[in-house]
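Visitor: Sharing a sequence plus its predicted fold:
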Amino acid sequence: MIRWVWFGLGWFLIALGVIGALLPVMPTTVFLIGAAGCFTKSSPRFERWLLDHRWLGPPVRNWRERGAIPIKAKILAIGSMAGGYAIFLLAVHPWPWLALLVGGAILASALFVGSRPGR
C-alpha cells in the first residue's frame, strides 16, 4: 500500500515539475528530484525512466552525481526566495520575531543553494 502512495506522489511531483518548466515563477528541478526519490521507493523502472529522460533526467542526474544546481536555476531560486520574502513582509506585516525567523530560514536556504556547484 505504501509503495503505491510513493508511486502516486512521484507522478504528482513529475506533473509539478513539468508545470514548473513551463512557468518561469515555479521551480522544476526540486520536484523532479523529489519524484526520483519517490520512484526509488516505489518503482525502479520509473526511476530509470526519469533518470534517462532526455529533458527531465539531466538535472536529477547532476544533483545525484555532484549535488550540482545549474547557475540559471540558482539565480531563479534565490530571486524567487527574495521576492517571496518581500511579498510576505508587505502583505502579511508579520511580527518582528516571525519576520526574522522566516528571513533566517530563507537566508539559510539561499546560502545552501548558492554553495552548490554550478554544473
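Guide: Yes, it's here.
Visitor: okay, CA-based contacts and neighbour counts for the rest of this
Guide: Will do.
Visitor: Ser109 and Val102: what is the separation?
Guide: Separation of Ser109 from Val102 (Cα to Cα, to the nearest Å): 11 Å.
Visitor: what about Pro27, is that helix, strand or coil?
Guide: coil (DSSP: H, G, I helix; E, B strand; the rest coil).
Visitor: Identify the spatial nearest neighbour of it, chain neighbours not counted.
Guide: In space, and not counting its chain neighbours, Pro27 is closest to Gly20: 5.0 Å by Cα to Cα, 6 or more residues apart in numbering.
Visitor: Just the residues contacting the helix or strand hosting the one you found, thanks.
Guide: Counting by DSSP states H and E, the element that carries Gly20 is helix 2-22. Helix 2-22 is contacted by residues 26-32, 34-39, 41-43 when judged by Cα atoms under 8 Å, 6 or more residues apart in numbering.
Visitor: structure B:
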Amino acid sequence: MRMFWFLSGGLSLTLGGAGIVLPLLPTTPFVLLAAYCFARSSPQLHDWLLAHRTFGPMIHNWAEHGAIPPRAKWSGVIAMAAAFGLSLAMGLRWEILAVQGVVLLAVCTFLLTRPDGPAGKG
C-alpha cells in the first residue's frame, strides 16, 4: 500500500508542478494531495514538501486554517470557467453542460468560501 501512496504522491506533485506553468491545471489541489500521499508513504518527501519555499506555505495554510490563498482561488475559478467555455465551444449536449455547470458551480462556491489565511502567507 505504501507504494500506491508513494506513486500517487509523485504523480500529484508532478501535476502540481506542471500547473505552475500550464494555466488550466491547478497547482494547489495537486500539491495538497501530494502532501497527503507522502504523509502515508515517505516521511522524508513529506517533510521536504512542508519545508519547500513555494509549496510549504500553501500546505500549512490549508492544514492549520483550511485556507486557500486568493491567487489560487481565482486561478481555479478562471480554469473552471475556461473548461466550461471549451465545453460550450465544443457543442456538448445540454445535459452534459448542465451536470458540468452544477459541479463547477459547487466547486467554485467551496473554493471561494475558504478563508484566505493569515496575512502575508501563501
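Guide: Yep, that arrived. Quantities reported herein were computed from a predicted structural model and do not represent experimental measurements.
Visitor: residue closest to the middle of the second structure?
Guide: By Cα atoms, centre = their mean, the mean C-alpha position of the second structure lies nearest to Pro29, the distance being 1.8 Å.
Visitor: contacting residues for it?
Guide: Contacts for Pro29 of the second structure (Cα under 8 Å, 6+ apart) come out as Gly16.
Visitor: Distance of Trp55 of the first structure relative to Leu32 of the first structure?
Guide: Separation of Trp55 of the first structure from Leu32 of the first structure (Cα to Cα): 11 Å.
Visitor: More neighbours: which of the two?
Guide: Leu32 (27 against 9; other Cα atoms under 10 Å).
Visitor: helix or strand for the counterpart of that one in the second structure, which one?
Guide: Using TM-score structural alignment, the partner of Leu32 of the first structure in the second structure is Val31. Assigned by DSSP H and E, Val31 of the second structure belongs to helix 28-41.
Visitor: so how much does that helix differ from the first structure once superposed?
Guide: Overlaying the first structure shows helix 28-41 of the second structure at a mean distance of 0.7 Å from the equivalent residues (mean Cα distance after the TM-score superposition for the first structure).
Visitor: can you pull the buried residues of stretch 73-85 of the second structure?
Guide: Residues of stretch 73-85 of the second structure classed as buried under the neighbour-count rule (16 or more other Cα atoms under 10 Å) are Lys73, Ser75, Gly76, Val77, Ala79, Met80, Ala81, Phe84.
Visitor: where's Leu107 of the first structure relative to Leu101 of the first structure, distance?
Guide: For Leu107 of the first structure, the distance to Leu101 of the first structure - Cα to Cα - is 10 Å.
Visitor: neighbour-wise, which of these two wins?
Guide: Leu107 (15 against 12).
Visitor: any idea what the more buried one aligns with in the second structure?
Guide: By TM-score structural alignment, Leu107 of the first structure lines up with Leu105.
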